[in-house]
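Chemist: I'll drop the sequence and a predicted model, then ask my questions.
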Amino acid sequence: MNFGMEDGLAESHFIFNSYLKDQDGTIYFGCPGGFYSVDTKNYKKSDLIPNTVITKFDILGNESTESPSENFSLPIQGIGSSEKLELPYNSNNIAIEFSSLDFTAPNKNEYTYKLEGINDFWHHTKASNRNANYNDLPPGKYTFKVKSSNSDGVWNTTPTELSFVIAPPYWRSNLAYFIYIVLLAVFIYIAFLLVQRWYTLKKNLVAETISREKDNEINRMKMVFFTDISHELRTPLSLILGTIEKVVKEKKFTLSPLTSQRIYNNTLRMHRLINQIMDIRKFDEGKLKLRISKNDIVRDIRTIKNAFNDFARIYEIKYHFICNKEEIRGWYDVDIMEKILFNLLSNAFKHTLKKGK
């Protein structure tokens, strides 16, 4: 047990090894001005549990803000234990003072404190430092707890509490977060609409490009077809013109059966080519229909073959139709078959050299 001037001593300096204990248990200590006696029988340790109080709650000015605030104190007496202080976000530098209601030897009282929300361990301090400082506290809920002991080291295990809240800045408030979420949702929705519109425009552009390319290809194919048809028409027309010129020059205005047949075949060929041109429009309008009937395919092929006899004779091309049967009957469209065979034979004669086979 230690005793000092706070216990009633007038001297703080004692002579080394100057002490004595008598038979009654009284202890004597020598000092420059005399001696002190301590009757140990009369000493009794105080068991009184001290009450701990928070005496001051200071809000320190924040010089780092654009508008620095001044220091001010809040009245602790008007704050109930169930109430919470609400502080703005820029009042986050605080100082709390506390004390013990044991006045036997106040300088020998001890304290321990902590701030829940920042740390979970107790800070121990002496009576000479009865305050706690906290700087730059983030927004949140806090509870300050403090306990004290009397001059004889008896602790009050029930801490005194003070709760307070530091509100977040307006840009971090619940309303601000709600506005952020709404703006984000609007932005995402607008972005979705823009992407969807861009995709639709791109899709339409691709479809239009493909359609234009398809139309250009169809037009090119039509031009090729009409060019080929023109050449095909010129061949029978030349044959007919040659026959008529021969008749006019010889002044024989009667036609032999062979000449008549020749003119007829070439006229028939021209008629079929013109029908092919007409069928293109029907095909584009979806009006082209099949006319299937039962016919003799050998006879029809021979008729088509005879239409190219003059062409083969002029270019000295060996040209024959060989079939083991005189008649083969079947179901088919005569016009479609004639168009197919006329095209095949026309291309064959076109790419066959003179005196070929």
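Modeler: Looks like it came in fine. Keep in mind that this is a model prediction, so the values were computed, not measured.

Chemist: Only C-alpha atoms from now on, for both contacts and neighbour counts.
Modeler: Noted.

Chemist: For the helix or strand where residue 245 lies, name the packing helices and strands.
Modeler: Using DSSP states H and E, the element containing residue 245 is helix 174-250. For helix 174-250, the contact count by 3 or more CA pairs under 8 Å, 6 or more residues apart in numbering; DSSP states H and E identifies helix 257-284 as packing neighbours.

Chemist: alright, now check it against this:
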Amino acid sequence: MQTPDGVFHNYTIDHRNPRSQGGFVYALAEDRFGYIWIGTFGGGLQRINPSTGDFLYVPHGEKNGHVYPDSRIADLMFDSRKNLWIASPLGLYLLNNQQLADVKLNPESLEFVRFTTDSSEGGMSDNRISTIYEDRNGRIWIGTANGLNRMNSGNTSVDLHIDYVPKNPEKGLSHPGVTSILRDPNDDQVFWLGSENGLNRLRFSGDRVSGVQHYFDREGLPNSFICDILDDTSGNLWITTNKGMLRLNPSDTLMQNIRTYDTGDGLQSGEFTIRSGFRNAAGELFFGGINGFNRFFPDRVQENVHIPSVALTEYKQLGVTVYDALELSRISHIDIPYDARYFEFTFAALDFTYPNGNRFAYFLDGFDKNWSESGTRRFASYTNIGPGKYVFRLKAANSDGVWNEAGLAIPIVIRPPFWQTWWFRLIAVLAILGVLALIYQYRVEKLLELERMRVRIASDLHDDVGSSLTKISLYSDLLREEVDAENRQTLLSRINNLSRELVLTMSDIVWSIDSRNDTIGDLLDRMHDFAMSALSPRQIAVSFDVESLDDAKKLPVDIRQNLYLVFKEAINNVARHSGATEVRVALHNRQGRFTMQVHDNGQGIELAKKSSGHGLRNMQMRANRIGGELTIANSDGTTIQLNTTML
């Protein structure tokens, strides 16, 4: 304590004096007679006469039927009725003013009223009392380790509990441990509560809480552990925490204009102690901390009104520096490749009054919905931002919260991958349309091919089968009218031959359209089988010379059919009209040109052309269908050759 002559008086425990007990001093309070009451943690309740230095020790526990406060005192308070309230881990104690009027009181005769959770009516929410507060209406509020309590008007019981509700936090406190209580200096219906995790603003409607707001470090508090709350003569709140102090206008419920202070502003430490605040009659505020205490007149705290300029100092992509401060000052925008999934800006405010207290806010226009306040953190990072055009905006405030609202802005272009560009999408659309067109064209070609096949089959049926059936019908009519046995036998033989030819023709048509016979190997087997069946009965030798043909290669139906029918007609001519004894069949594929040659050693085509003219015309027609060239030559017999490039 400081005396008028500037000398500090130090009061210590005298172990030789039984009236002086030890323990850490946790609370001090002055009664109306000038005595100082001392609450210690371990040494109980004591009273000292500042003039004489005499101690009076109040016993603790129970003695001679009386209840005394616990030896661990957390808080002391004299209310407006001069009663002494005592907070301890074992409950709340009250000593009325009538007993305190006896200057020469006998401590063992004091009668304390104790309030606990076990009280018969209106008990406390928890015995661990942390703080005591009297509002302007004389109502006593009790902060405990498990919520807030209010005494009734007669101070006989608790008539209101406000608890921490974990599953519904907007209905109660932010934390059960209450550390400080203050009624709003401008609104009697509002109370401010400090807790071990968060600042609480409670609005009352009568005895009912009608609104609760919680504030944490994410709302701008230096720290969420609140140590004490005081108001100044201007109605501002001064709040100490475990990491600095802040000033708050109670009407600023959105915490938009709070001012924070730390060791750079002259605080003894960033960490304060619980219930260490005090405002004297002159309006000076005192707050105790782990390295001493701070005292100041709030209206004399000067603000820094300088609006700070703001600058970008570094830009990184994937942790690698791309631009330094000088380069950033020269460029008009930033190009970012699509695969730079992480980029970061570092920045600074050009105010050097207290640089560590400068604050920042940033906003990526086109991505963020709201400004992000980074506090004193000097960087902003983004991850996995999609391709597009953006603007990075930055503003800063000095240590007293004066913002440069203009700030700065730099355009950003994140390039899309090539598969997301308009030209790639156009090419892709055109490619898809092209594929669809090809598919459509392919299907049309298949339909046309099927139609052509139907026409060919109909034509073959009409030309070959129809002709044969007509002849059979004619011969049948003649047979019905013929009476001569020899002529009837001749007609029957002709009908029999035509029927056999008709069966073979139908077999050829079915074979040619069967997809199981669509390879060159299948065609060669069919040719060989037919040649052997047609020539062997006539004692005509046949040989095959096959060169550079892929047996597994598939042939279209029309090519396979026409090649086979040209070959078949050539073999039939040899068998019926040539008089040959030997036939050589050559099938070659050289330099993309296919040649089929049937050579016999017979009498030549001239001698037999009358009987085979229709067959030669058929061969020429079928050669034309597959884009081939048919030649017939007489040299040591007859050579029929077909050349085509369509194989």
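Modeler: Yes, it's here. Since the structure is predicted, the reported quantities are computational estimates derived from the model, not experimental observations.

Chemist: TM-score for the pair, please.
Modeler: Comparing the two superposed chains by TM-score structural alignment, normalised by the length of structure 1, the resulting TM-score equals 0.52, with 225 aligned residues with a CA RMSD of 3.5 Å.

Chemist: Spit out the contact partners of the residue nearest to the spatial centre of structure 2.
Modeler: To find the centre residue of structure 2, average its C-alpha atoms and take the closest one (CA atoms, centre = their mean): that gives residue 384, at 8.9 Å. Taking CA atoms under 8 Å, 6 or more residues apart in numbering as the criterion, residue 384 of structure 2 is in contact with 341, 342.

Chemist: Same check on residue 100 of structure 2?
Modeler: Residues touching residue 100 of structure 2, when contacts are defined by CA under 8 Å, 6+ apart, are absent altogether.

Chemist: Same check on residue 641 of structure 2?
Modeler: 595, 596, 597, 598, 630, 631, 632.

Chemist: If we use 10 Å, what do you get?
Modeler: Contacts here follow CA atoms under 10 Å, 6 or more residues apart in numbering; on that basis residue 641 of structure 2 touches 566-567, 570, 585-587, 595-599, 628-633.

Chemist: Just the residues you listed: which are in strands?
Modeler: Applying DSSP state E to the contacts of residue 641 of structure 2, the entries found in strands are 585-587, 595-599, 629-633.

Chemist: need these in JSON lines with neighbour count and distance to residue 57 of structure 2, can you?
Modeler: What follows is those, written out as JSON lines (neighbours: other CA atoms under 10 Å; distance: CA to CA, whole Å):
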{"residue": "585", "neighbour count": "22", "distance to residue 57 of structure 2": "136"}
{"residue": "586", "neighbour count": "16", "distance to residue 57 of structure 2": "134"}
{"residue": "587", "neighbour count": "18", "distance to residue 57 of structure 2": "130"}
{"residue": "595", "neighbour count": "18", "distance to residue 57 of structure 2": "131"}
{"residue": "596", "neighbour count": "20", "distance to residue 57 of structure 2": "133"}
{"residue": "597", "neighbour count": "21", "distance to residue 57 of structure 2": "136"}
{"residue": "598", "neighbour count": "22", "distance to residue 57 of structure 2": "139"}
{"residue": "599", "neighbour count": "25", "distance to residue 57 of structure 2": "142"}
{"residue": "629", "neighbour count": "15", "distance to residue 57 of structure 2": "134"}
{"residue": "630", "neighbour count": "20", "distance to residue 57 of structure 2": "137"}
{"residue": "631", "neighbour count": "11", "distance to residue 57 of structure 2": "140"}
{"residue": "632", "neighbour count": "16", "distance to residue 57 of structure 2": "143"}
{"residue": "633", "neighbour count": "13", "distance to residue 57 of structure 2": "146"}
